[in-house]
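1. Please work out how this folds:
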Amino acid sequence: DARFDRQAIADALSLKLSQIGFENHVPSFWSAGAPFVMVPVHDVAAVSTIEFDSLRWEQLTPMAEGRLASAYVYCRGGVNHTARFHARKFGPGAGNLEDPATGSAVAALSGAIHFFDQFVDGHHPVLVEQGVEMGRPSFIHLHLDIAGGEISNARIGGHAVKIAAGELYV
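-> Reported below is the predicted structural model:
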């Protein structure tokens, strides 16, 4: 159970403290092969104004699985009216700061949304939109099967468009 300094998170995202969290969703740590701090934000408008400060993020994020956890910022709803969640992914360091579609983050998000929303037993399709602010909107389809109050199966899918190809000769 990780506890996070919500003001430090707000500062790293250039948001107000009051914009961090919604309903019972609070910042939490989840991993599905790659570590993420899930940061719930009040609404799409707040998510769209984020200016990520990687130096501030590196000071607050935990080291897990040999690397610093990335930020996965999410809120309910979306620009696309069928989206259940709108998200942005930011990574620490000088590399790829924002990603238009992050399957590993949505896999980790499945734990957070089930923990906070307590889905009933059955099948739950969840559409997550990401990459909107980058001009590269992506729709990630998450399917959760809940049995006995726990996630029994999670599947992630979507469509991809090839934008580059190459070969590496060693």
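2. switch to C-alpha atoms for all contacts and neighbour counts from now on
-> Noted.
3. What residues does Leu15 make contact with?
-> Neighbouring residues of Leu15 by CA atoms under 8 Å, 6 or more residues apart in numbering: 46, 49-50.
4. Would you mind listing which of those are buried?
-> Buried members of the contacts of Leu15, counted by 16 or more other CA atoms under 10 Å: 46, 50.
5. OK, contacts around Asp43?
-> If you count contacts by CA under 8 Å, 6+ apart, Asp43 has them with 19, 75-77.
6. ok, which stretches of this protein are strands?
-> Per DSSP state E, the chain carries strands over the ranges 28-31, 35-40, 63-64, 67-68, 70-76, 85-90, 98-99, 122-130, 138-147, 150-157.
7. to compare against the first, here's another:
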Amino acid sequence: MADARADALKVRRIAAFTRDGRGGNPAGVVLAETLPDAATMQAVAAEVGYSETAFAAPAEDGWRVRYFSPETEIPFCGHATIALGAALAQAHGAGAFPLLLRNGRIEVEAGMRDGAWRAVLRSPPTRSAPAPGLIVAEALDLFGYDAGALDPTLPPALAHAGADHLIVALAAREALAAMAYDFSAGRDFMRRCGLTTVAFVHREAERSFQARNAFAGGGVVEDPATGAAAAALAGMLRDLGALAGGELVVLQGEDMGRPSRIEVSFTSERGASVSVGGACADIACP
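-> Predicted coordinates for the structure are as follows:
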């Protein structure tokens, strides 16, 4: 049964970045008159049990938003923002909604298309830098890879688009499918290094990537769709000169049985925001 506190706050459950009506990453969404205190939001997020729950309340010129994983607050979450956009459009009609985060402002736009709710967010500004060798070595050891598994054309990077991610490109799809790690050690590593996720990607075509994201720092083994990491990946590719701009697709969740599709578009302007979008589906309450 749904938890009483979650019911009292009317938690919506929405899967973001669904693929052909299936899969996606479940998020909790709470639309409230005022934001609850942090302890209550943390407790509700733990009870909901999804990788993130977004809490939103009207502000003077938009919606103030905070994100909580089962174990900690997160500065920005892409899939929960997409789910929030769908919830806002369902409640207030299709359109664009300004969002006030703890560390900046973004916007999400949502509406109905082809019989499904869809939303597109504009990420915070992006940045990336080569990942320090010691962090890369520890990550490879944690996940059981050696340096030979890496894609030499896309060196590991620390990338940011509202949250910090270690992005590691693997040369083979089979290596991506084999991703596994010790959860306790992974949580220690991610928290110690200030990483929201460790994102492994495989470039299957110039503008198409397969991805897997470990999220032990937030109390979740793996995310089936990670919009913030997809935005950070686009910024990293732009910084490396691997893509000047345009569109790319990130396919995630296949190895978890939750196929997800993240659609990304971005300009050639270094550091500029990235657009991340996808379809959504309501999840029946337990």
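8. Can you calculate the TM-score here?
-> Scored against TM-score structural alignment, normalised by the length of structure 1, the superposed chains reach a TM-score of 0.78; 156 aligned residues with a CA RMSD of 2.6 Å.
9. re earlier: which of the contacts of Asp43 of structure 1 are conserved in structure 2?
-> Here is what carries over to structure 2 from the contacts of Asp43 of structure 1, by both residues aligned by TM-score structural alignment, their matches' CA atoms under 8 Å: 19, 75.
10. out of the contacts of Asp43 of structure 1, which is most surrounded?
-> The most neighbours of any of these, using other CA atoms under 10 Å, belong to Cys75, which has 24 neighbours.
11. and that one, what pairs with it in structure 2?
-> Here Cys75 of structure 1 is matched to His202 in structure 2, going by TM-score structural alignment.
12. Distance of its match relative to Ile135 of structure 2?
-> 20 Å (CA to CA, to the nearest Å).
13. now swap in Ala91 of structure 2 and tell me
-> 44 Å.
14. Those two - which one has more neighbours?
-> Neighbours of Ala91 of structure 2 and Ile135, each counted by other CA under 10 Å, are more numerous for Ile135; the result is 15 against 10.
15. How about that one: what's its closest non-neighbour residue?
-> Nearest non-adjacent residue to Ile135 of structure 2, counting by CA to CA, 6 or more residues apart in numbering: Cys193, 7.9 Å away.
16. Please name the nearest non-neighbouring residue to the spatially most central residue of structure 1.
-> Averaging the C-alpha coordinates of structure 1 gives a centre point, and the residue nearest to it by CA atoms, centre = their mean is Tyr72 (3.0 Å). Nearest residue to Tyr72 of structure 1, sequence neighbours excluded (CA to CA, 6+ apart): Lys89, at 4.5 Å.
17. okay, now the aligned residue in structure 2 for that neighbour: neighbour count?
-> Residue-level alignment of Lys89 of structure 1 against structure 2, with TM-score structural alignment as criterion, gives Asn213. Around Asn213 of structure 2 sit 25 other residues, with neighbours defined as other CA under 10 Å.
18. wait, isn't Asn213 of structure 2 in contact with His202?
-> No - using CA atoms under 8 Å, Asn213 of structure 2 is not in contact with His202; the gap is 11.9 Å.
19. Could you check which residue of structure 2 pairs with Glu23 of structure 1?
-> With TM-score structural alignment as the criterion, Glu23 of structure 1 matches Pro152.
20. contact partners of the helix ranked longest in structure 1?
-> Assignment by DSSP state H gives helix 103-117 as the longest helix of structure 1. Applying CA under 8 Å, 6+ apart, the set of residues contacting helix 103-117 of structure 1 from outside is 24-25, 28, 30-34, 36, 38, 72, 89, 128, 140, 142, 144, 151, 154, 156.
21. ok, back up a step: am I right that the residue nearest to the centre of structure 1 is in contact with Val41?
-> No - with contact defined as CA under 8 Å, Tyr72 of structure 1 does not count as touching Val41 (10.2 Å).
22. Map Ile9 of structure 1 onto structure 2.
-> So, by TM-score structural alignment, Ile9 of structure 1 is matched to Ala139.
23. What is the burial count for that match?
-> For Ala139 of structure 2, the tally of surrounding residues (other CA under 10 Å) stands at 20.
24. returning to that earlier point: rebuild the contacts of Leu15 of structure 1 as TSV, extending it with distance to Val161 of structure 1.
-> As requested, the contacts of Leu15 of structure 1 are exported to TSV (distance: CA to CA, whole Å):
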residue	distance to Val161 of structure 1
Ala46	28
Thr49	27
Ile50	26
